[in-house]
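K.L.:
I need the structure of the sequence given here:
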Amino acid sequence: MAGPVERSASRLAGRTVWITCGDSGAGRVIASALAAAGAAIAVGFIDPSAVGGAHHDERLRAAEALDGILDAVVMAGARGLGGQLDLSSADARQRFADHVQSELGPISVLVTVVSIGWTGGASDTAERASLRLDDQLEGALRMVDLLVPGMEERGWGRVITVIEVRDGRRETLDQALAAQASLQSMTRGMALDAAPAQGVAYFLIGPAGSADPAKLATLVVALCSDEAASLSGQTVALGAGGRTTA
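P.N.:
Below is the predicted model of the structure:
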């Protein structure tokens, strides 16, 4: 992982990354890698109680997972902050963005981890899993609307969406395929609409459920390099064993 991180370090030094994620593993490894590359990290942790209610065990697991991500950021030598975020609330999104930018500076990179499948909590159901996915897909678009204008004004930015599959259930895999088709269309459309002078590149990674976490983290950092800008609009698939295919 050292090669791509070292090449991107000068680009990310002094920049702020916003990561929207839940309590699965992708958010942590991505945050750690981007922090090691020099970025300050803000974590908008998906509030489990905002989607159909949540039991105590889910809220506790969410709080512990957020603490774990921020600990990883500090261990990487970077500044970080985080909080639980209701993606469906425009006020909550704006308040958190204002807080991040006042504490860490303008947001240059938006990473959204769309986690598909069951959380493993006792209160989880297929209906809640579906509602959670809808909330994440809508939230991904709203975060772009909120943060990309600032990136365009400053002349540099990255929007990276990661599809993470949590389990091998048939309904989960079907949802992942549908989500990938929707996000591919969104990513390609945004890239086509963007003017080159605005300096914002858009990427989709997924599904990442079977990939080596280190490969995923390395890829996210590499997509923040200047060399990757020409690939804007592309979908990169992380296959079993960490192979990458475009």
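
K.L.:
CA only for contacts and neighbour counts going forward, please
P.N.:
Will do.

K.L.:
end to end, how far does stretch 190-201 reach?
P.N.:
From its first residue to its last, stretch 190-201 covers 9 Å (C-alpha to C-alpha, to the nearest Å).

K.L.:
quick one more, to check against the first:
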Amino acid sequence: MTEQRTAIVTGGARGIGAAISKRLASDGYAVAVVDLREEDTTSTVDEIVASGGRAIGIGADDADAIAVASAVARTAAELGAPTILVNNAGILRDNLLFKMTDDDWDAVMGVHLRGAFLMSREVQKHQVEAKWGRVVNLSSTSALGNRGQANYSAAKAGLQGLTKTLAIELGPFGVTANAIAPGFIDSDMLRATATRMGITFETFLEGAAKEIPVRRVGQPEDVAAMASFFCSSEAGFVSGQVVYVSGGPKA
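P.N.:
Here you go, the predicted structure:
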């Protein structure tokens, strides 16, 4: 029997991250569910374990280099050396440019871009040693530009550049790097947006669905399915790509 591979999923406590964590566990990987607070990972971890999988929850700020090193070391010690990394952790600090504060900018860049860099740098040590690995970065259709999201759009576009560079640098070691750019996905992040707009979440979803060619909003599982493929052995000749999971050809 081949040795079980281990995955790290950041922002894995809820939404897209939780869906990816559960999907990778069902694919047969051991999963470290990383989020800012360890207690928030409990439900995802418990569901994986109840289904017969192996998982642990880890609390860590992925923008903190020491916390990242500790999280990766704990994963290796408790589950085995991680060779799959899904950089999903993210926050929103939306505002128009003239209202956006320095902290709004720095916080979003820290979690999305610095976090993905730190995690990738730490995990690549195990990937290079194993001569096999997968990195999946969560970008967004907002990478193409979105009103009120100068910070988020820049970070998500930056992740695409990081992904392509990782593909070039890590490719000789059997490591692929790809990005998923979700469109409108039913998630807690969008619930907050609907609240800020002063409309019900149901009305928000209905309006969005009308603008999507497949006439529905995305679900976290739609993104998890793409992540599952990118993490598979079958995807070994696919690297440096950005796939828009958005229900149509336009973001």
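
K.L.:
and for the corresponding residue of the first structure for Ala107 of the second structure, the neighbour number?
P.N.:
Matched to the first structure by TM-score structural alignment, Ala107 of the second structure sits across from Arg132. The tally of other residues near Arg132 of the first structure (other C-alpha atoms under 10 Å) stands at 21.

K.L.:
find the residue at the geometric middle of the first structure.
P.N.:
The residue lying closest to the centre of the first structure (C-alpha atoms, centre = their mean) is Thr112, at 2.3 Å.

K.L.:
any idea what that one aligns with in the second structure?
P.N.:
Mapped onto the second structure by TM-score structural alignment, Thr112 of the first structure lines up with Asn87.

K.L.:
what do you get for Trp18 of the first structure?
P.N.:
In the second structure, the residue matched to Trp18 of the first structure (TM-score structural alignment) is Ile8.

K.L.:
centre of the chain versus whichever strand or helix holds its match, how much separation?
P.N.:
Per DSSP states H and E: Ile8 of the second structure is located in strand 6-10. The chain centroid and the centroid of strand 6-10 of the second structure are separated by 10 Å, computed with C-alpha atoms, centre = their mean, to the nearest Å.

K.L.:
just give me the mean distance for the helix or strand that comes right after it relative to the first structure.
P.N.:
Going down the chain from strand 6-10 of the second structure, the next helix or strand is helix 15-26, by DSSP H and E. In the superposition with the first structure, the average deviation recorded for helix 15-26 of the second structure is 0.5 Å (mean C-alpha distance after the TM-score superposition for the first structure).

K.L.:
what range in the first structure does the following helix or strand past helix 15-26 of the second structure sit on?
P.N.:
The first helix or strand that comes after helix 15-26 of the second structure along the chain, using DSSP H and E, is strand 30-35. Using TM-score structural alignment, strand 30-35 of the second structure lines up with residues 40-45 of the first structure.

K.L.:
could you list the residues in contact with the strand holding Ile8 of the second structure?
P.N.:
Contact partners of strand 6-10 of the second structure, identified using C-alpha atoms under 8 Å, 6 or more residues apart in numbering, comprise 17, 20-21, 24, 29-35, 62, 75, 79-89.

K.L.:
now that strand against strand 30-35, angle please.
P.N.:
Angle, strand 6-10 of the second structure to strand 30-35, by axes from the mean of the first three to the mean of the last three C-alpha atoms, to 10 degrees: 20 degrees.

K.L.:
quick one: strand 6-10 of the second structure to the first structure mean distance?
P.N.:
Overlaying the first structure shows strand 6-10 of the second structure at a mean distance of 0.7 Å from the equivalent residues (mean C-alpha distance after the TM-score superposition for the first structure).

K.L.:
picking that back up, how close does the match of Ala107 of the second structure get to Ala35 of the first structure?
P.N.:
Distance of Arg132 of the first structure to Ala35 of the first structure, given as C-alpha to C-alpha: 28 Å.

K.L.:
any idea which helix is longest in the first structure?
P.N.:
helix 126-154 (DSSP state H).

K.L.:
and the next element down the chain from that one?
P.N.:
Later in the chain than helix 126-154 of the first structure, the nearest helix or strand by DSSP H and E is strand 157-165.

K.L.:
how about the helix or strand following that following strand: buried residues?
P.N.:
Following strand 157-165 of the first structure in sequence order, the next helix or strand is helix 170-193 (DSSP H and E). Applying a neighbour-count criterion of 16 or more other C-alpha atoms under 10 Å, one finds 172-173, 175-176, 179-180, 183-184, 186-188, 190-191 buried in helix 170-193 of the first structure.
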